[in-house]
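Novice: Just a sequence and a predicted model for now, questions to come.
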Amino acid sequence: MIRSLSISFLIFISLSFTQSFAKEFRIGALYWSMNIEGQVSMRKGLNKEFNRLTKADKKHTYKLIEEVAGDGEAGVEKQIQQMYQMISKNVDAIIIQPTNIAALVKPLKLANQRNIPVVAYDQFILQGKMTSFITSNNYQAGYLNGEYIASLFDDNFEIRLILVEYPMVSSTVERVNGFIDALNEHGQKFKILKTYVAVEPVSGANAGDEILRDFPFKSSIDVIFTINDGGGVSMTKKIIAAKRDEIKIATIDGDPESIALLKAGKNIVINTAQFCGQLGAKSFEILFNYLHGKSIPTKVLVPVFPITKDTVKDYPGWDGEIPRPFKKPWKNEYWNNKFVESKK
């Protein structure tokens, strides 16, 4: 009896000792905005993968320290300070959706000096070493929009084009590059009438007002390319309210409200959608593997899906599984559904 109690006591002490000295991974998670629905879905995907992977790991404990920067210049400045705070807390790793490609260079370099791994998703940071960078295939998104728009016009027709861009982050720059390259490679003539800057609902609505003020007459614009639904939805609503149904709008993200406008035939003719949940989940999976000494890619591009009136039935939504390849109705070519990984 005494021996049995002694063995039980020793087992209890052993388990307590193991639990007391189990490694706790403290991970700083820095999000950009909770006002851009695609970014909210990315966070949900990240959180879901965090819960799945950490629950299965019985040897370690995990703490996710979360902060949201917010929109505009104030959000950029806030995220800089948030990153410095995570470094001062000496977290084991940082996972971040940058608000600006240049503003976070100094804190990233400091994290490098402190040997704190940094995984960035959606946007990259211009200088310094990122442990890994995960994003949607933004060039593919712009290119798919451009090739579809080119299919709607005769090659000899010069498209009068408006760009609604946001040159402060990498993803949106790549989208514009892809769009313009597709028009050029398909031999489509075009003229950029003017560019505007918008990325979230307020700036999108302002851009809509400015476009209508600058081009008040019908048939003065053929196409508007907007780099995301964050600003694109509110901009499109302004165009709809003004009854400018002759304007074709190409956008990116896959926001449900934007897709509903496409289905209803309200100006939007293509929306190349992200798989936001999978992007967030993939980002945490890569960080988790790195913390456990596994080989990881330094860059991952998540495929994007071209939603048109003909393909909308096949899009599973932000949180869905990536569909199989299909032949694009506007071109005798298959859509590429592959992740692109690099270890350079």
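Specialist: Noted; the coordinates are in hand.

Novice: When you work out contacts or count neighbours from here on, use the C-alpha atoms and nothing else.
Specialist: Will do.

Novice: tell me the centre residue of this structure?
Specialist: D122 (4.0 Å; C-alpha atoms, centre = their mean).

Novice: OK, contacts around it?
Specialist: Contacts for D122 were tallied using C-alpha atoms under 8 Å, 6 or more residues apart in numbering; they are Q97, P98, F133, I134, T135, S136, S171, L279.

Novice: Relative to Q97, how far out is the residue nearest to T298 when sequence neighbours are not counted?
Specialist: Leaving aside its chain neighbours, T298 sits nearest to S132 (4.2 Å; criterion: C-alpha to C-alpha, 6 or more residues apart in numbering). To Q97, S132 is 12 Å away according to C-alpha to C-alpha, to the nearest Å.

Novice: Show me whatever sits in contact with both of the two.
Specialist: Overlap of the contact sets of S132 and Q97 (by C-alpha under 8 Å, 6+ apart) consists of A120.

Novice: Looking at the two, which one has more neighbours?
Specialist: Q97 (27 against 23; other C-alpha atoms under 10 Å).

Novice: That one touches G28, doesn't it?
Specialist: No: taking contacts as C-alpha atoms under 8 Å, Q97 lies outside contact range of G28: 11.4 Å.

Novice: if you look at the contacts of D122, which of them are in helices?
Specialist: Among those, the ones falling in helices (DSSP state H) are S171, L279.

Novice: three-state assignment of the nearest residue to V105 once chain neighbours are set aside?
Specialist: Leaving aside its chain neighbours, V105 sits nearest to Q127 (5.4 Å; criterion: C-alpha to C-alpha, 6+ apart). Following DSSP: H, G, I helix; E, B strand; the rest coil, Q127 is assigned to coil.

Novice: Presented hereafter is structure B, for comparison with structure A:
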Amino acid sequence: MRWHMRRIACWLLLSVSVHASASGSEPWQVGVLYWSDTIASQQVMRRGLEQEAERINQQARATGQRGVRLHTMVAGDGSEGIERQIWQMRMMVDNNPPDIIIVQPTDNAALIEPLQRANLAGIPVVAYDQYISGGVLASYVTSDNHQAGYLGGEYIASLFARQRPLRLVLVEYPLVSSTVERVNGFLDGLQAAGVDYHILQSYQAVQPQEGVQAARDLLRDFPDKGSVDVVFTVNNGAGLSLVETLVAAGRSEIIHATVDGDPGSVDNIRDGNLTRIDSAQFCALMGGTALQHAYRVLQGEAVPRQVIIPAFPVTMETLELYPGWQGSLPPSFTKPWPSTSRQWQNRLREGD
């Protein structure tokens, strides 16, 4: 890699955030590679993971078992973040290998070689949120991203008559599996509801400033009120700033569907600020489950190769049921809008 050595300190070990148990047992060394520290949902995933580490260590102190010590790095956003995470994972494997690595990939393909390097070194790897498209993962924990998009598509379909094709703008991010699956799910949801649509334009954004730019591009490309029916954003990282920019420009006629469950987006639904549905992730649960599985792998236990956490449809009708990013799965319920699957189910799906 081309990074200058004097910059290494910026990306090396950011914290040893959870300490060994007081019993004297040597803790398991857990390398954790986070993606972003600017995207709010990812911050909550991190808190969930680190809170689970605290719980594990409390239990370890009480039982005399081995706890965990986390060694964390943050890649950062954009193309530099992708390259940085490649370098971080290589350094982690080659220079001071931990007992296990947990990674939130910045890119599905970029980490193939570092994952294969970990495989050859005998270091198990657990991924969460995003997949790595080559190599072997001990376990993969993610939201049901296709479901997240599908819920948005079927709900938006319930708001429109069928006299003409829906005029749709997509704000997507094709570099990671989760956001690709969300777009596919959204379009599948529209199609299953019998809605014809026309994709007017696609923009790329997952971070707040990118969302502002996507909104500016939309306003430039479609300056007339009524020229766009719906904007679908693949996350709240871009979606919140996009909505804010469109509202400031007076484009309140546009309907917005999105994914994540950010409190600001929930407020937009409650206040009628463009957003009609936000398919929420259970972010803390995702991060915590990733560490649970890593700890079980370290103890020699079998874990499912894949865990899929359901997404929750936050709408005006379901606001009171949504417990927030840090909450547990709410009870199953019947959707109050037309759907090919009327029941929302509160269960995790596991498999190989």
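Specialist: That came through fine. Just so it is clear, the structure is predicted and the values come from calculations on it, not from any experiment.

Novice: about what we covered before: and the residue nearest to T298 of structure 1, what does it touch?
Specialist: Taking C-alpha under 8 Å, 6+ apart, one finds V118, V119, A120, I286, I296, P297, T298, K299, V300 in contact with S132 of structure 1.

Novice: 6 Å instead, please
Specialist: V119, T298, K299 (C-alpha atoms under 6 Å, 6 or more residues apart in numbering).

Novice: quick one: which of these has the most company?
Specialist: Using other C-alpha under 10 Å as the neighbour test, the contacts of S132 of structure 1 are led by V119, with 25 neighbours.

Novice: Confirm that it sits in a strand.
Specialist: Yes: checked against three-state DSSP, V119 of structure 1 lies within a strand.

Novice: What does it correspond to in structure 2?
Specialist: Residue pairing (TM-score structural alignment): V119 of structure 1 is matched to V126 of structure 2.

Novice: Touching, its match and A138? I think so.
Specialist: Yes: with contact defined as C-alpha atoms under 6 Å, V126 of structure 2 reaches A138; the gap is 5.5 Å.

Novice: Where does the alignment partner in structure 2 of L212 of structure 1 fall, secondary structure wise?
Specialist: In structure 2, the residue matched to L212 of structure 1 (TM-score structural alignment) is L219. Applying DSSP states H and E as the criterion places L219 of structure 2 in helix 208-221.

Novice: next structured bit after that helix?
Specialist: Heading C-terminal from helix 208-221 of structure 2 (DSSP H and E), you reach strand 230-233.

Novice: what's that following strand aligned against in structure 1?
Specialist: Using TM-score structural alignment, strand 230-233 of structure 2 pairs with 223-226 in structure 1.

Novice: Now that stretch on structure 2. Mean distance?
Specialist: Overlaying structure 2 shows stretch 223-226 of structure 1 at a mean distance of 0.4 Å from the equivalent residues (mean C-alpha distance after the TM-score superposition for structure 1).

Novice: So what touches that stretch?
Specialist: Under C-alpha under 6 Å, 6+ apart, the answer for stretch 223-226 of structure 1 is L161, I162, L163, V164, G232, I247, K248, I249, A250, T251.

Novice: among those, which two are most distant?
Specialist: L161 and G232 (15.2 Å; C-alpha to C-alpha).

Novice: These two - which one has more neighbours?
Specialist: The neighbour count for L161 of structure 1 versus G232, taken as other C-alpha under 10 Å, is higher for G232 (33 against 21).

Novice: need the contact list for that one.
Specialist: G232 of structure 1 makes contact with G204, T226, according to C-alpha under 6 Å, 6+ apart.

Novice: Checking my notes, it in a strand, right?
Specialist: No: remark: G232 of structure 1 does not belong to a strand; assigned using three-state DSSP, it is helix.

Novice: Tell me how far it lies from I87 of structure 1.
Specialist: 35 Å.

Novice: Equivalent analysis for A22 of structure 1, please.
Specialist: Applying C-alpha to C-alpha to A22 of structure 1 and I87 of structure 1 gives a distance of 22 Å.

Novice: Tell me which of those two has more neighbours.
Specialist: A direct count of neighbours by other C-alpha under 10 Å for A22 of structure 1 and I87 places I87 higher, at 22 against 13.

Novice: Surely that one is within a strand?
Specialist: No: going by three-state DSSP, the assignment for I87 of structure 1 is helix, not a strand.

Novice: And it? What does it align with in structure 2?
Specialist: Match for I87 of structure 1 (TM-score structural alignment): V93.

Novice: Please, where are all the helices along the stretch 51-200 of structure 1?
Specialist: Taking DSSP state H, counting those that start in this stretch, the helices of the stretch 51-200 of structure 1 run over residues 72-88, 105-113, 138-151, 170-185.

Novice: most tightly surrounded among the ones you listed?
Specialist: Using mean count of other C-alpha atoms under 10 Å, the stretch among the helices of the stretch 51-200 of structure 1 with the greatest mean number of neighbours is helix 138-151 (a mean of 25).

Novice: Give the aligned range of it in structure 2.
Specialist: So helix 138-151 of structure 1 sits over residues 145-158 in structure 2, by TM-score structural alignment.

Novice: where along the stretch 251-352 of structure 2 do the helices fall?
Specialist: For the stretch 251-352 of structure 2, the helices defined by DSSP H, counting those that start in this stretch occupy 263-271, 283-298.

Novice: So which of those helices is nearest L319 of structure 2?
Specialist: Of all those, helix 263-271 comes closest under C-alpha to C-alpha, at 7.8 Å.
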